[in-house]
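Visitor: sequence first, then the predicted structure, then my questions.
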Amino acid sequence: MALGPTSSAVHIASSGQHSSIRTPQNIVVHPVALFTILDHYLRRTDQQDRVIGTLLGRRTESEVEIRSAFAVLHSETDEQVAVDMEYHRTMYELHHKVNPKVAIVGWYSTGSNLNTYSALIQNFYSLDTAPHPAVHITLNTGIVEGEEAGVKAYISAPVGVTPKAENCVFVPVPVELRFHDAERSGVDLLVETQKSGSTSQQPIPDLEVLEKSIQDVSSMLDRVLAYVQSVIRGETKGDPAIGRIHS
């Protein structure tokens, strides 16, 4: 379904706040969601400059946790943008049956371009997340010269005397990557693959994982011990906050 024609409105990233929007203080993204976005981007057609999809997760009063995502079919031309809304609804119902605790929290796109079409899609997802603002995640793959790979998060605020779907400002929100212990081995494997320069990497055996974990714990204990001894000798001023953490 086409969301609408192009508009002359300009959509920019802004660091300002809008009083009528309850802005999340932090956006947390899990690796599974990022892997889904990257996989979708790798499977795109030659005609697609970017891909989009739905973000699933949970909300608190101050934080949005993005746990997974799924691709949504769409197309963009100079005249209009079209999103397969029926496919979006069907996929969400399937995900919701598997995990009823997750809800639609927003959408993602690859690249860093925020334009009129982004505003129209944002408006569509805002209907699913109301009364909460829809979160928009942009993942820059870094393949464009002069642009660094990275993840950014936004919510939107309407602008203009007469609010329209295509008239909005994207407001940046702090974003961080967080993973559970069960996801750590997969993340470590990707890091090792990047360091080795190889396109493939064998999973680390359980004993090696255990050995590395013990070494990490031992290293942390050494740092704590060195700090305590430095405080006892009077070389470092003790920090009560650090003491409470390690008590």
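Guide: Here it is on my side, so go on.
Visitor: could you use CA atoms for every contact and neighbour count after this?
Guide: Noted.
Visitor: not counting sequence-adjacent ones, nearest residue to Leu189?
Guide: Spatial nearest neighbour of Leu189, excluding adjacent residues (Cα to Cα, 6 or more residues apart in numbering): Pro203 at 6.6 Å.
Visitor: in three-state terms, label the one you found for me.
Guide: Three-state assignment for Pro203 (DSSP: H, G, I helix; E, B strand; the rest coil): coil.
Visitor: ok, now how distant is the residue most central in space within the chain from Val151?
Guide: In the chain, the centroid-proximal residue (Cα atoms, centre = their mean) is Val29; its distance is 4.2 Å. Distance from Val29 to Val151, counting by Cα to Cα, to the nearest Å: 9 Å.
Visitor: A further structure is provided below for comparison with the first:
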Amino acid sequence: SDQVALDIDYHHNMLASHLKVNPKEAIVGWFSTGFGVTGGSALIHEFYSREVTNPVHLTVDTGFRNAEASIKAFVSLSLSLGDQQLAAQFQEIPLDLRMVEAERVGFDILKTTVVDKLPNDLEGMEASMERLLALIDDVYKYVDDVVGGRVAPDNNIGKFVSDTVAAIPKLSPPVFDKLVNDSLQDQLLLLYLSSITRTQLSLAEKLNTAAQIL
């Protein structure tokens, strides 16, 4: 049978320390890495059931099998016969995965099991811009279909699009181009300086090696 060791005092002390910095946060459950639940999951979930009502168990497959995230959420249901509880069963619940853009870029890289190299700043910016253009095309097509009567309007989507457009700063094309070009120049300057630094380090290493030989 599975055996699980849990330091309850350590858990409570860490929670108390965390709440001093983040007083508005609360425990909603726990997570584990791996593909789905295991026999030990029920034992740990039982502990969290005493800490919070109906905790959520989140499983994260860090192996990214089949190039998929496989992040799932479960709740525990008691199986009883009369007044006697026989076992606990994990039932999967819907999960909405949301990430900011920086997390999304890293997440997409992790999903690729084999990569030649990590993207640099310019490559990351290019990938972000391509994704942004694809999203804009999707929104444009949706709005065009709604106006043309091909798709039924959705008030929630319309409000979200309206809020997003309202959040965009009103800049003239020349000002926007200048901001983009300035940012691009900064990125190129950083790449140039990092290249010079690597060259200097390599040269210093070779000179040091030659001096030791002499």
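Guide: Done, it's in. Quick caveat: nothing in here was measured; it's all calculated off a predicted structure.
Visitor: list residues touching both of Val29 and Val151 of structure 1?
Guide: Val175 (Cα atoms under 8 Å, 6 or more residues apart in numbering).
Visitor: ok, the residue nearest to the centre of structure 1 - contacts?
Guide: 65-67, 175-178.
Visitor: closest to Glu208 of structure 1 among these?
Guide: When the contacts of Val29 of structure 1 are compared for distance to Glu208 of structure 1 (Cα to Cα), Arg178 wins out at 23.2 Å.
Visitor: which residue lines up with Lys178 of structure 2 in structure 1?
Guide: Under the alignment (TM-score structural alignment), Lys178 of structure 2 maps onto nothing in structure 1.
Visitor: give the aligned equivalent of Val83 of structure 1 in structure 2.
Guide: Using TM-score structural alignment, Val83 of structure 1 pairs with Leu6 in structure 2.
Visitor: excluding its backbone neighbours, what's nearest that match?
Guide: That would be Ile44: by Cα to Cα, 6+ apart, it lies 8.0 Å from Leu6 of structure 2.
Visitor: so the one you found sits right up against Asp7, yeah?
Guide: No - contact criterion Cα atoms under 8 Å: Ile44 of structure 2 and Asp7 do not qualify, at 11.2 Å.
Visitor: so which of the two has more stuff around it?
Guide: Each of Ile44 of structure 2 and Asp7 has its neighbours counted (other Cα atoms under 10 Å); Ile44 has more, 15 against 7.
Visitor: and the more buried one, how far from Thr53 of structure 2?
Guide: 14 Å.
Visitor: ok, Asn22 of structure 2 next?
Guide: Taking Cα to Cα, one finds Asn22 of structure 2 at 20 Å from Thr53 of structure 2.
Visitor: give me the element Ser32 of structure 2 is part of.
Guide: Per DSSP states H and E, Ser32 of structure 2 falls inside strand 29-33.
Visitor: do Leu79 of structure 2 as well
Guide: strand 71-81.
Visitor: perfect, that will be all.
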